[in-house]
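Visitor: Quick one: sequence and predicted model below, then my questions.
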Amino acid sequence: MTSGTTGPGTAPRPFRQVDVFSDEALGGNPVAVVHDAAGLGDDQMQAFARWTNLSETTFLLPPTTPGADYRLRIFTPGNELPFAGHPTLGSAHAWLEAGGRPAGDHVVQECGAGLVRLRRRHGRLAFAAPPLVRSGPLEPDLLDGILSALGIARADVVDAAWVDNGPGWTGIRLASADAVLALRPDFAALPADVGVVGPYPPGAECAVEVRAFCQPSMGLAEDPVTGSLNASLAQWLAGSVLPSSYVAAQGTAVGRSGRVHVETAEDGTIWVGGATRTTIRGHLDLGGGRAD
C-alpha cells in the first residue's frame, strides 16, 4: 500500500489518532495521522493541526525520494517540523495498520530531515536517530536565558549543550530526576526549545526523567513524551553518562506514563522506540472536493 490519492471527489480521508510511548491506555503522547493527504494545501494542514491542538499532526503522502515507503509532513499547532520522533512512530504504526508494506527490511520514512529508518523489535516500533545538525556548548547568553526561564542557577546544571536533530533542541542536564520534576518554567521567557534530563537512583525502573519545554511559537508548552528529544539526548549521553541502552521516563509532570526505549546497536546506530496504539479511527472531511 502507498499513501497516494484515491481520486478526485473523495474528500473524506482516513484518519487515526495514535497514542505513542506508553503501555498504558492514554498514557503516552497522541498524534493525529491523516492518510491519503495528497491534495491538501499547506494552509489546510496547518489549520487542521491547529484545530487538533495536539503536539503534532501528520500527513501521509506518496514518497518523492527513491527508497522511501512514504513521505510525512509534521505540524505542531504553530508550525511545520522537519522531524519529530513520536509522530514518526505513530505515523508508521498507522501506515502499517492500514496495510502499508515496506519495500525492504525497514520502513523508510521521507520527511524534511531526510530519510528515517524504522524497525519493529520486542513488539515496539523504533526509529534510527537522525544525525545532530548542531552540537557543542550553548552560547553563554543563551544558557543564561534558558536558566532564567527555568528558574535555576548555573550551579544547578551538571552540563548543557546543543542537541539539535532538526526541531532545535538544547539540552540541560541536572543532578537528579527529582530536580527535573521540580521545574516550573516561565514558558513565555524561553529563548529556545529545551530538553531537561536527570537520573533516577540506581535500580529504578527508568534511568532518567526527561522533560521537553517549547517556545510559545510552537503552540504548546510542555510536550508529554518526545521522541526527537530523547534521540538527541541519547546521542549526547548514551554510552558515556548513561548506559548504551536504557529506558527514559517522560510525561510524569503532566500526568502521563511515557516510556522511551533507547538501544544502541553494534554498528553504533541509536534506536529510539516505544509502544504505539490506535485510539481513534475515522475520516477527516475538511469540506468541498479534493483538487488533486
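Guide: Looks like it came in fine.
Visitor: Please make it C-alpha for all contacts and neighbour counts, starting now.
Guide: Fine.
Visitor: How about the contacts made by the residue minimising distance to the centre of the chain?
Guide: Nearest to the geometric centre of the chain sits G85, at 2.8 Å (C-alpha atoms, centre = their mean). G85 is in contact with F127, T226, G227, S228, L229, A231, counting by C-alpha atoms under 8 Å, 6 or more residues apart in numbering.
Visitor: so how far is F127 from it?
Guide: 8 Å (C-alpha to C-alpha, to the nearest Å).
Visitor: same deal with I172?
Guide: Shown here: I172 relative to F127, a distance of 23 Å by C-alpha to C-alpha.
Visitor: go on, V254?
Guide: Separation of V254 from F127 (C-alpha to C-alpha): 25 Å.
Visitor: So those two - more neighbours on which side?
Guide: Legend: neighbour count by other C-alpha atoms under 10 Å for V254 and F127, higher for F127 (29 against 13).
Visitor: Comparison target below:
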Amino acid sequence: MTQKHAFQQVDVFSSQSFKGNPLAVVCDADDVSDAQMEAFANWTNLSETTFLLKPTVEGADYRVRIFTPVGELPFAGHPTLGSCHVWLSRHGKPGQQEVVQQCGAGLVRVRVSDGTLAFAAPPLRKSGSVDTETLTTVAAALGVASSGIVDANWTDNGPGWLSLLLKARADVLNIRPDYAALGRFQVGVVAPCTPEDGVDTDFELRAFGDNCEDPVTGSLNAGVAQWLMGKGMAPERYVASQGTAMGRAGRVHVEKLGDDIWIGGEVTTFIEGNVII
C-alpha cells in the first residue's frame, strides 16, 4: 500500500547554494516499511536519505532512520542536522534552543543558534591507533606515502571511520583513491590549513568509502574533532572545509563547550512537496 508523505530535500553545511551535501527527508514515515525505506533511499541515490518518525523513548523530540543507497546507519552528521531542520520547520517552537533526536546510536542533542544547527558529537564506538596492516592497505589505496602520514586513529561513531592526519592541505586535495583497493574501509583524511593556502578555514577534510567521496561529512568531522582536540592538535574552536575537490564549499563549525564538542553548519531547503511511497 502506498501513501503520500511530506518531503523536503535540503543542503547541509554550506552558505552557498548547492555547494553543501544534499539530503532527502521523508516526514511522518511511521507507516513506511523497512523495504520501502531501503528502496526509496536507493532510488534517490544521495549519500543519505532519512525518515522522520515519532519517538519511542522518553526525552526525544523525534526519531530518525538514516539510509545510504545500500543500507542503514545508526548515526550520521549531515542527516542529523538536515533532519532536525525539517522537523523544526514542521513542529518546532519559536525560540526553541535545543532538540533531542533519537537514532540508532541513541539520543543526540541538537542546538539551535543564530539560524544554524549543531549536534553534540556522540561517543566514539571505536578509537585508538590503527594497526600496521590496515594502515598500509589504506595508504596504498589512497596513494599516500607512509612518510606523509603524521598520525592515524580510529574515529568511528557509527559509520566506521578511520582517519589519517596528513602534513598539508595540498596532500589532502591531491588524493586520487582506488576504491577497489580501499574495499570496506571508511576513511577520512585531514590536514591543517596555513595562511599560504589562502582559505578561510583551519582544516581541510575529505571522506572516502562505499565507492565514492562524500561531499561534507558531519560524523567524520565529529570523530576527527574528538581525536585532534584530545591530542592537543586542534584548538577548541575552528572551521573545517570539505568538498573542495568536488567543487563544493562545505564549512563545518566545530566548538568545544564544557565536555561537549558541537558540530554545526547551515541548512537550506531547496525542494519541498510530497512523495508517494
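Guide: Now that the structure is in, tell me what you want to look at. Nothing here was measured: the structure is a model prediction, and the numbers come from that model.
Visitor: Distance to D193 of structure 1 and secondary structure added to the contacts of G85 of structure 1, as CSV?
Guide: Converted to CSV, the contacts of G85 of structure 1 look like this (distance: C-alpha to C-alpha, whole Å; DSSP: H, G, I helix; E, B strand; the rest coil):
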residue, distance to D193 of structure 1, secondary structure
F127, 22, strand
T226, 12, coil
G227, 14, helix
S228, 12, helix
L229, 10, helix
A231, 15, helix
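Visitor: Format those as CSV; extra columns: distance to A188 of structure 1.
Guide: As requested, the contacts of G85 of structure 1 are exported to CSV (distance: C-alpha to C-alpha, whole Å):
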residue, distance to A188 of structure 1
F127, 32
T226, 20
G227, 23
S228, 22
L229, 20
A231, 25
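Visitor: Structure 1: helices as residue ranges?
Guide: Under the criterion DSSP state H, helices of structure 1 are mapped to 42-52, 85-97, 140-150, 177-181, 227-237.
Visitor: what range in structure 2 matches the last one?
Guide: Which is helix 227-237 of structure 1. Here helix 227-237 of structure 1 aligns to structure 2 at residues 218-228, judged by TM-score structural alignment.
Visitor: In structure 1, what residue corresponds to A121 of structure 2?
Guide: Residue pairing (TM-score structural alignment): A121 of structure 2 is matched to A129 of structure 1.
Visitor: surely its match meets N230?
Guide: No: with contact defined as C-alpha atoms under 8 Å, A129 of structure 1 does not count as touching N230 (9.1 Å).
Visitor: buried sites along stretch 107-127 of structure 1?
Guide: Neighbour counts over stretch 107-127 of structure 1 (16 or more other C-alpha atoms under 10 Å) mark 107-111, 113, 115-119, 124-127 as buried.
Visitor: what two of these are the furthest from one another?
Guide: A113 and R124 (22.7 Å; C-alpha to C-alpha).
Visitor: Residue in structure 2 paired with G198 of structure 1?
Guide: Aligning on TM-score structural alignment places G198 of structure 1 opposite A191 in structure 2.
Visitor: just to revisit the earlier point, enumerate every residue touching the match of A121 of structure 2.
Guide: Per C-alpha under 8 Å, 6+ apart, neighbours of A129 of structure 1: V116, S228, A231, S232, T269, I270, W271, V272.
Visitor: one more time with 7 Å, if that's ok
Guide: The neighbours of A129 of structure 1, taking C-alpha atoms under 7 Å, 6 or more residues apart in numbering as the test, are A231, I270, W271, V272.
Visitor: Identify the residue spatially nearest to the first one, adjacent ones excluded.
Guide: Read it as A231 of structure 1. Nearest residue to A231 of structure 1, sequence neighbours excluded (C-alpha to C-alpha, 6 or more residues apart in numbering): A129, at 5.5 Å.
Visitor: Kindly report the same for P77 of structure 1.
Guide: Nearest residue to P77 of structure 1, sequence neighbours excluded (C-alpha to C-alpha, 6+ apart): R50, at 4.0 Å.
Visitor: likewise G273 of structure 1?
Guide: A126 (3.7 Å).
Visitor: from memory the one you found sits against I270, does it?
Guide: No: A126 of structure 1 is beyond contact range of I270, at 9.5 Å (criterion: C-alpha atoms under 7 Å).
Visitor: neighbours of the residue mapped onto E48 of structure 2 from structure 1, just the number please.
Guide: Mapped onto structure 1 by TM-score structural alignment, E48 of structure 2 lines up with E56. Applying other C-alpha under 10 Å, we find 29 residues neighbouring E56 of structure 1.
Visitor: And E56 of structure 1, how far from R134 of structure 1?
Guide: Going from E56 of structure 1 to R134 of structure 1 by C-alpha to C-alpha gives 23 Å.
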